[in-house]
Structure formats: structure tokens, C-alpha cells
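K.L.:
show me the folded form of this:
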Amino acid sequence: MRSPMPSNTRCPLSWTPSTTRGLFKAMTTTTHGKRTIAKAEKNRVPESLIAAVRDRLSRNERVRRTLPHKGRLHIDRQVPFLCVYRQPPEYDDAGTEQLVRGEASYLIGSGASAFHDSLSKLVGTVVNTLSAEFGAFLIVEIWSSPDGGKANDPAVPSVLPTFTIQAPGTAKLDNAVESLRKRLQKMKILKHGVEVQVVRGGTICPPGMKPLIDPPRAREMNCWKIGLMVPPVFRKANTSVEFPLLMGQLRRSLSHALRHAYFQFACDRTTHSPDHFHTLGRKAVVKAVWDIDRQLAEVSNQFDYLLQLTPVNPTSAWKEFEAGQCKHPPEFHYRPLPVDPALLKRQLYKIPIERVEDPSLQRLFEEKQEELELKLTMLRDRDTSRFKHLSMALFGGVNDAVLRIAKELLTTLPAKSSPSKANLYSAKQFAACVQKEIDHYRGVCPDFKAKVVISDDASGLIVSRGKLMVNSDLMLAEDRVAALLAHEVGTHLVTYYNGRLQPFQQLYSGLAGYEELQEGLAVLSEYLVGGLTNSRMRQLGARVVAVRQMADGASFVENFHSIHDDYGLSKRAAYNVVMRVYRGGGLTKDCVYLRGLVAILRYVQKGGDLNPLLVGKMAVKHIPIIKELQYRGVLGKAPITPRFMQDPVAIGRLAKLRGGTGSVVDLVTDLKTNGRVG
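P.N.:
Predicted coordinates for the structure are as follows:
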């Protein structure tokens, strides 16, 4: 134990009240000094960061840096523009910063006056570096208009939301401003239009803030500026409550409008001449995008949706149905589910798609997430009364226009008599033809690793994850072999492997709703190789009629007799059509073949290019996005070209369709008149 200090011992330091006050003052001064330094550090962009930005931009390298006050500088590559948002220091401007995050070049920073000089220096460095590359530079600054007005409430349609463009007094930016105005004017917010006004002259910056670059310095660097005040329809007035779906729509529309303005500015004022406005979108893809694409693919790859809905006993079920004089519905059996739909849904909705900054990619991922959720629900409800309604939600039904076309095919085209045994290909013979076709494509591209498998439990022909399954009892007419090679290998397998060779895995697993365009393209390929027969078109028409009758409440037996008795299909052919429609509990997918053919024919007749459609598996609505991503350099061209697209006869048939007005019925008529099909 320590001995107490003697009372007469003098302490080395006398702790008098004045000493305590002095020490406290010194400590306070030191602490205050540290706080002052820390505050100063927080209110400036480090010189080292500014130097690094200058260095990377001069070498045309991507810049992605975090700034003080939760800011961000993202510059995809050397581009002649910067989209800016500054957070007002006096209130919470919820959501507005999201409007710039999808741009190829954007800055999010604090609007506090103490931060202005430092932020201005950073922006000046960006402008000076890139203006030297392009001869001119454009800053587009975005801010939101005050909350509370009726024009900012999306639920009040009587007063349209107003966008205000602040433009320089000079006419030198008129084309860019007008391009922005026109694109904004086309926007819809909750199905209502918008107002767009242009204000010229004056200081272009948010209220209460100073310009990021003063006018004399801007003139020295040939830097131009456009301001855009956006109505805050994406949040509840005077709150921080956002409307995420409305925000997503606004971001996509605004991003396209801004890209048109960048494009016009680049063409008019810079030494750069971009080929298309989409080339000014983002090219570099951040890690979050690859992560989310991978996670969605992981969910999708855990189950084969169509395989799980296809009966494993189609042949034995037919024999029982026939033995019962076609009076009792067959009993179908299915493969056991390899997943628990509820657990997989949990995994699916843990994927943070909201982290994707690019609005185009974010929407693609959201659609796929929604589709996977619906497919998992259908697997859970397989063979129940609920299944049919889920199928209608996923694939849609048969509208009257498509039904009329289907009935026209069935009543106009004569049924062909059954081919002789000598003209039939067995499953083994057809599989050998498929293998030769696969070998051809593998010679063109070693990554084409498709397989053909003969299986007892496959229903006809089915493509599953890069392999073609052929039912062992399959018998094919000789005049259908080339058509099915073009359909199954030249379309389904080629687009699958083309998708695998793209950076996004969704392109081989299939973007949401891809089936209609994919099947339409596959049937078109049958026409291009001269194999679209009367019986094939009647089959497609019968599928549509059967789907409509199933949706309207007809039983399996009623539907079978209608297809056989009313429309003249053989008993086995009618059974195959109706079996496909009632599998799983009522699958409306088979209406997409004819619907897709109508859509692809219209697309080609209007001059549409088939090449973007070969990049992977997509829907018609995705064609503009795929083209956009190709322009931006995110996606490449299809590395594998279908064999039929290189055949002079097929090329001639395709050219003949362009500018035409014929219907799908005319496709068969054309082949009978000018081609090889009877």
C-alpha cells in the first residue's frame, strides 16, 4: 500500500484555482483549434483529390470520388459536359440528387457558402481539363422548385408540373436549349403532360447560391451553362417522403432529355461529333450493377421454369386419353420442384436494385425481379386453380385481333394430308441433323457449347439452358427439318449463347417478357428458310384458339373436341396443342408464338433491323434500350450470326418483307408461290 505524502512535502505543481483555470483555457483553446481545423477540412475538397481528378481526366480514365458532405464526383470518361446538383444547406431537399446520378458525368456537392470556393476549384479543374480536349464545355445544374404549389403535386392534374430552363441570353446555345425543351415537353407524369418554360439571361444557379464558375473565368475556358428547375413531384410536399416509382420514371425520362441537350451542344460547340445521343450515356458500369446482375442470375438459374411446367408423361397420358375415347381429361405428372419458392423469393427481394444509378439498367433489373417473383408463385401454385390467373398475368391472354388472325389461318389454309413414312425423320435422325448444326456454330465460335439430348420425358422439342431436348417418340416431316433447325438452333440456342457472351447475364437467362419476341423471331426464321408450312401455321392458330377457350372456361375435353372437330386437326395434333395449353393448370404461353410473329412482321415491315434482336433474349419494349446500351458501348454486337441470316435466299425473303403490308397469312402464300413449301 502506498504511503501518504507527508503534509510538509511540497507538490511539484501547485494546483491553485488560477492554475486550473489556465489549464482549462489552454485545453479548450487546443480543442477549439482542432475543431476549427476539422471544420475547415470538412469544408474543402483536398488538393490531392483535385490533382488526382486532373490527372485521371487528362489520361481519359474514369473518376469516381467521394466528396465532403456526402458528395460524389463521377465522370465516366472524357465528355464535354457535367451535370451538377448542390444540396441546399437550409432544408432537406429529399430525392433531387437522384436525378443526376444516372448521368455519365455528374457532381453532387454541398451548397453551403463555406464549401463554395473549394467546390468551385474542383469544378474549374474539371472544366479546364475537358474544355482543352473538346474546345468547349457545358455545365447543366439541376435544382428543385419550392414545395407546396399545386403544380408540384402529381395528384392534382388540373395544374401541370412546370420545368423551368434557365438559359444564357446569347443565341449560341439555342439548339441545345430547344432540344432539351422538346424532350421535356414529351414527358408524362402520372399520365399527364408537363409545362416547360425557358427563361433567358440572368445568373444561372440555384436560389441563394453563387455560380460555381464566375462568368469571366467561364468565358476564358469556353464554358457554357444551362440551369433546370424541376418540380418536386417525386416527393410529398414539405416532407422527405419520396415516391420511388415516380422517381424512377422521372429519372429515365429526364436522363434521355439531358442526353439530347448534351448531344446538340457537342455537335454545335465542340470539336467532338458523337454519332448518336445515346453515345453520351454511361459506358463504365459500376460494381453494384455486376453484383445485382449476378444475384438475379443466381436466382433464375436455380430453376428451369418451363421444364417444371412440362409433363413428364405426355405419351402415356395420350394413350390413356385415346383409350378412354377422348372423354376424360388426362392426368399429367411433373418433375419435383428443386427449390422452395418462398425461400427463393426471400433471396430475390434481398437484391438491392435501388443501388443501381443507371436508370435504364435499374428498370431492366426491376422488371426481371418482378417476373421471377411471379414465376416462383406459379411454380408454387402449379396444378391448382390459381395457376391460370398467374399465367394470364405473366403472358397475357388472347385479344380479339389475334383471335381473328388465328381463325383465319385455320379456315383459310387447307390441312395437309399426313406425310408418308418414307418422309418422316425419327428423333435419332433429327438429333443427328441438330448435331451437325451445332458443329457448324461451334466452328464459328468455340464458346457455342450447345448439346442435343434425346429424352423420354421431353415434350416434343424444348430448349433448356443451352441444350435441345428431343422426345424419343418424335417423328418429323422432312419439310419441317430445316425450319426447326432455324427455330431451335439458329434462334433459341444462338441467342442463348450470344447472351452468354455479353457482360449481362440477363441476356441469356432472358429479360422480362422475352418469350413473345423470341418465339416470333423463331417462327420468322422458319419462313426465311422456306419451311413455314400450312400445317405449322394452322398449329399456331390452333394454339391461340385453345388458349382463348381455356381462358374462357372450357375444359380439356371440350377444348380438344373443338380443335379436332371444328378446326380439323388430327386427334394426336389436337391433343398436343391442348396438352400444352392445360399444362401446369392452364398456361397461356402458347399464344405468344402467333402474337410474336405478328409483332416481328410489323417490326420488319417498318424497316427494323434484326441484328440487335440477336444479342440475347429480350422483349419488343427492350429493343430501344438494347440499342442504347450498344451505342453507349455497354453491350457489343451479337458475336454469332444465325446461318439463315447469311443465306442469299433468306436475305432476299427478308428484304421483300421490308416496306410491305402483308399479314402472317401471306407468309405461307408467298412460300407456296415462290418458295419450296406446299
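
K.L.:
from here on, just use CA atoms for contacts and neighbour counts.
P.N.:
Will do.

K.L.:
ranges for the helices of the stretch 451-600 of the chain?
P.N.:
481-484, 494-500, 506-509, 515-528, 534-551, 556-561, 571-582, 592-605 (DSSP state H, counting those that start in this stretch).

K.L.:
tell me what the third one is packed against?
P.N.:
Taking 3 or more C-alpha pairs under 8 Å, 6 or more residues apart in numbering; DSSP states H and E as the contact definition, the neighbouring helices and strands of helix 506-509 are helix 287-300, helix 494-500.

K.L.:
what's the helix or strand for Met378?
P.N.:
helix 359-380 (DSSP states H and E).

K.L.:
looking at the helices of the stretch 451-600 of the chain, spot the one closest to Leu413.
P.N.:
Closest to Leu413 of the helices of the stretch 451-600 of the chain, according to C-alpha to C-alpha: helix 534-551, at 6.0 Å.

K.L.:
what's the angle between the closest one and helix 592-605?
P.N.:
Relative orientation of helix 534-551 versus helix 592-605 (axes from the mean of the first three to the mean of the last three C-alpha atoms, to 10 degrees): 120 degrees.

K.L.:
contacts for helix 534-551, please.
P.N.:
Under the contact criterion C-alpha atoms under 8 Å, 6 or more residues apart in numbering, helix 534-551 has outside partners 388, 397-398, 402-403, 405-407, 409-410, 413-416, 556, 559, 563, 567, 577-578, 581-582, 586-588, 590-591, 593-594, 668, 678.

K.L.:
I have a second one here; can you model it like the first so I can compare?
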Amino acid sequence: MSKDGALGRQDKSDWLEDILISIGEGKSVRRDLPGGGRLHIDRPLPFLCIHIAEDGAEPTARDVAQANASYLTAPHAAPAIKVIDAVANTLEERFGAFILLDIGELSQDRFLTVDAPFLPPFEVSIWSSADATAAADAFSAAVSDSEVRFRTPQVEKTEAAPLSDDKQIARELGCSAVAVRFAPVYRRPGSEEIYPELREQLVAMFFDAGLQAFASFIGMRQLFKLTTHRALGRKAFIDAVARVDRSIDEVASTFDFLLAVTPINAAAAFDAFKASGRQVQPPFLYRPLELQVEAIKRRLFSISFEHLEDPVLYQLYREKQQELDLQLSLLSSRHHPKFVEFGRALYEPVERPLLREARTILTGLAGSEPNGADDAGVGDQIADCFQVERRAKAMIAAYQRQGADFKASVELRDDLPSGLMVSGHRLLIARSTLMDTRRVEPLLSHEIGVHLLTYFNGSAQGLRLFRSGLSGYEGMQEGLAVFAEYLSGGMTPERLKVIAGRVVGCASMLDGATFSETYSMLVDDNNFTEPAAFNVVLRLYRGGGLAKDAIYLRGLLALLDHLKNGGALEPFWMGKIATSHFAVMQELAERGLLRLPAIQPIFLHTDAGRARLERARSGMRPLDMIQRQEP
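P.N.:
Sure, this is the predicted structure:
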């Protein structure tokens, strides 16, 4: 930092003084600077990432800088030095040490030519002050070890800062510093056109490397303890995130995907199927779409993610945008052959290990006979829709005692197949529902204790994305919901048989079998009763063939493996997330962006539920959920 006192507090303008006061009080700062650029400080931290370049000249380096919790961007060095020096002094006084990361781009990609017969490494030049060599080494190692999918970075340390003499900010300030310049490999050679995917990968790689450098610096000086370098990321959502979140949620709220692909004439369809001698697929009727798919897609892709700044959130919203696009494509192709292919893309085909597990379950349960609805055997004591409704309202009231915001509603519906489903904050119960009374509590644990609970806990996270669901969340959500049935003591052979039957039926449907062929396979080869088989096949062939029902067993197997490997269950209650997002949720929690789940599942409040969970942690397959059900 400057030693001559020329930048003493008495010379600072009022706006800069306000910034330093805010930092001193531990407040956040987000301010556009005179002459261009921005200072953003999520919270006081012992580092600042800077990028100095004309607006738009080095967009990738700018995005790397802006991804950080503490950054400054500016078009020119001279006016920025005053701000950087003042902020650096203030933060060093607070923490006892401070480091500057100067990120920028080289003027050209000198290793690559238009006619290169292969993709050579790309240049990354790093300079550090003498007291920041460990941080530079951490940055270099992170870049070198990254799983790049474009070109291998060739990291070189240099004695001179990789800047022109008039921009040697790191040296001029005299603070601990690392300066990085990388080749603009995201640009097409000889052109200003960019490769968007490469740019995203570069931003993610250099951002993570920067966090590792900061973590190394903090650890060497023992400034404070870190559980992970990712904890140095942002702890507050900027306005741009809230705008994108609201826009994505508004698109998602224009349709209810599952209701739109659920037939409204299930009972009549079964009668028609029986009248045909069980040979002809009956016609299914659906609710008319209340949206124009093309118009909603235009809204979806008009949402700009350009100003999100946080690479993690950027990726989550991009994934959700792509998932919504697939769902809309499915809705627009109901009754058309391509519906099944869109469904295959959204829910994935039935992989061989999953099919093998399903067949193992069906073999192990060869003597059981599910009856009636697809998710319950019917015993001597039968519960109708009104009994289910009363118990559902009682369970919702119990959850409301944990949190007043658990404002779920219960609706009896004539336009649903027998059973239950959740839509947003609503529990929908078909009036035709009849089930064994022993299955009521487990099924409500499935629908209320998982689907509604994660909806309301997700709502409390500050972003609607966590209540509507991250991309691909349905597999783990349904696996978790099936596991909840086990934890509440209600995983019957009949129920598990249906879950496995959905998988083999889905594989049959995707392989091109007709409705009647899949139905016969369940009845003749797997001992399903006719009503149970029809309910399974109706779900599989709705819309033209929906591959969704394989996700219940797939999600359950993923969850059991997760628990066996020592994975925690708590993050799954924070909102609707996929298995692939577990590390992301942990990172966001470490950064303080997520709250602990306000409402906990009731079935884990019991000794029996906790005992069953511990059994699952010791290693369990789906069949064991029946064999070892009671504690």
C-alpha cells in the first residue's frame, strides 16, 4: 500500500469515506464508481479481486472478478488505485493482513493458429509479491489440476507483473498481491466471436482457483478458520439474482406439468380397456392447456443471466431454464410420437442396473398381490378419500405447529386417478381413493412430509427456485418420499412391488411395447392384479409415453447409497434438490446463503423412525426395507 500518505483520509471524497465507514461497520457495499466500474463488497474479507480494462474489452476476466464476494472493476488504473488503496488499508487494519488478486487477459492466444492441427495448451501467466507466493502456488495448482474439457492450461510464473508499466497496480500499492493473465481462448481465432461454453468453463475454473488462493493466504496467516475455500463466496443475493429467480418462477408457475399430463378419465378408460378385451389402449382425456407454449418459451429465453455474477447460481438457473424448456416441449407434443422422446430426454432411459434391481425386487416379492390403487394394498380396513382428508389435515396442523408458514391446503378432486399428489402448496386427493388404513400414514408422510415440507422449507430460502425445485430434483425427491414411507413404518411388499413394476413397465414402454403388451407383462409375468397393472400402465403411457415413473426406484437407490457412504440427510430438507446438487447445497450453506430447514419431518421425531434411519446408514437394499421394517 502507498507509504507517502498522499491518499490519507483527509483527501478522500465523501463517497469514498462512506464506503470505508460501511466496511468498518461490517456492512455490504455495492457502488458504481465515478468514471465507470464498480466496487462490490459482500462483507468485509481480507481480499479484493480487481479487473482493470475498458468496458467489454475483457469480458471473461471481468466475469471472474465479479464472481467474487469482494471485487472492483474499473476502465482505467489511475482512478481505481485511490479506491483500492483505501479499501486495502481498511481491510488490513481489520484482519491484520490483506491480499489483492489482479485478474486480466493477455492480448492474444499466441499458441493457437487458425490452421493448427491440434489444440495446444493455453497460456496462463502468474506473478506474485514475495509474501504471496503460497497463494500464487495454490492458484497455479488449482488451474493445473482442473478438469478442463477444452485446452490444457500452461501455467508460467513470471518475475515481472504481467502488466504494462502504467498498470502495475499490484506493485504500486505494495500490498500482498497475485496478478494473473490468461490467453483469450474463448474467442474464435482472428475474430471477436466467442465460444460461450468455453467462456463459462474459464470463469468457473479461474473463480475457484482464486478462492483457493485466498484460502491459502488466510490459512498461512491464521486469520480465521475455513471449512472449505468455497465458504469465501458470496453470502448475499444481489438484485439481479432476485429478478432472474422471479422471472424463472413466473414461467414455471404458468403451468402444472404433472396435472397437464395426467388423464382425467381414468375410471372410464379402464372400463373401455376391459370392454376391448384388454387389447386396445383406451383414449385418455386431458385438461386443456391454458398457455401457448411458444409464447411461454419466448418469455423463458428472454430471461437474461448476464448480471448474475455468481457462477454457481448462473449454472443452477441455466439448468432450470433447460428443464422448463423440455417440459414445455413435452406439453406441446401430447398425443404425438415425439412425446416419448422428450420424456426420455427429461427423465433418462431405464439403465441396466436399475432394471436389474427392479427385477430382483419382483422376483423376491413373487407371492405378493397389490390390489386396487397403484400404491397400496387393500386389506380388511379400508380408508376412503374423506378419511385420508381428515388425517391429512391433522398432519398439516402438526407441521404448522413447527412453522406457521406451513400453509398447505387439501382438495378432493374428481379429475384424478385414485391416489394422492402434490401441486405447489396443495395436496390433491382423488375422490375415488380407497386404501388400506395402514397405508394412510406412510403415503401422507410421502406427500406432506417430503413434497410439501421441502416446498415450504424451500420457500424460506429466499429464492423461489428452491421451492419449485432445482433441475432434475424429481428423482431424489421421489426417492426421499419413498424412503419416508419406510421411515414411518409403512413400506409394504405391495408398495415396493408397484415401485419395481413401474421400472420394468417403463423399460417395456421405452422399448416400443404397446399398452396392452406392458399390461399383460405385469399381470401374467409379475402377478399384478388387473386394477393395479392398469394404474401403472396408465401412468406410463399418458401423453404418449412418460418415462417419469422409473425415477422412484432410481432415486431411492441413490439415496440408500448416499446414506451408506456417510452422507447427511439434512440438506435434502432445505428444498427440492437433486443428488447432483448436494455439493452445491453444502457450498451455499457454507456461504450462509441457505438456512437450516425450519421444519423437520415428523417421522424422524420418533424413536422408531430414527432407528430405521440408522439401519439404512449401515447398508440397505430396497427389499431390506420390508424384511427389517420394524425396529
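
K.L.:
what comes up buried for the helix holding Met378 of structure 1?
P.N.:
For helix 359-380 of structure 1, the neighbour count (16 or more other C-alpha atoms under 10 Å) marks 359-365, 368-369, 371-380 as buried.

K.L.:
contacts only, for the corresponding residue of structure 2 for Ser509 of structure 1.
P.N.:
Alignment note (TM-score structural alignment): Ser509 of structure 1 maps to Ser468 of structure 2. If you count contacts by C-alpha under 8 Å, 6+ apart, Ser468 of structure 2 has them with 249, 252, 424, 455, 458, 576.

K.L.:
apart from its neighbours in sequence, what residue is nearest the fourth one?
P.N.:
This means Tyr455 of structure 2. Among residues not flanking Tyr455 of structure 2 along the chain, Arg467 sits closest, at 4.4 Å (C-alpha to C-alpha, 6 or more residues apart in numbering).

K.L.:
with Arg591 of structure 2 as the reference, measure out to that neighbour.
P.N.:
Counting by C-alpha to C-alpha, to the nearest Å, the gap from Arg467 of structure 2 to Arg591 of structure 2 is 19 Å.

K.L.:
now do Arg299 of structure 2
P.N.:
31 Å.

K.L.:
neighbour count: the two, which is higher?
P.N.:
The neighbour count for Arg299 of structure 2 versus Arg591, taken as other C-alpha atoms under 10 Å, is higher for Arg591 (19 against 14).

K.L.:
counterpart of the more buried one in structure 1?
P.N.:
Arg591 of structure 2 maps onto Arg632 in structure 1, by TM-score structural alignment.

K.L.:
which ones are touching that match?
P.N.:
Arg632 of structure 1 neighbours (C-alpha under 8 Å, 6+ apart): 278-283.

K.L.:
please apply the same query to Ser240 of structure 1.
P.N.:
So Ser240 of structure 1 contacts 92-95 (C-alpha under 8 Å, 6+ apart).

K.L.:
trace it over to structure 2, please.
P.N.:
Under the alignment (TM-score structural alignment), Ser240 of structure 1 pairs with Glu192 in structure 2.

K.L.:
look up how far Val185 of structure 2 lies from its match.
P.N.:
11 Å.

K.L.:
just Val537 of structure 2 next, same as before
P.N.:
Counting by C-alpha to C-alpha - Val537 of structure 2 and Val185 of structure 2 are separated by 51 Å.

K.L.:
neighbours of the counterpart of Thr454 of structure 2 in structure 1, how many?
P.N.:
For Thr454 of structure 2, the aligned position in structure 1 is Thr495, judged by TM-score structural alignment. Neighbourhood size, Thr495 of structure 1 [other C-alpha under 10 Å]: 28.
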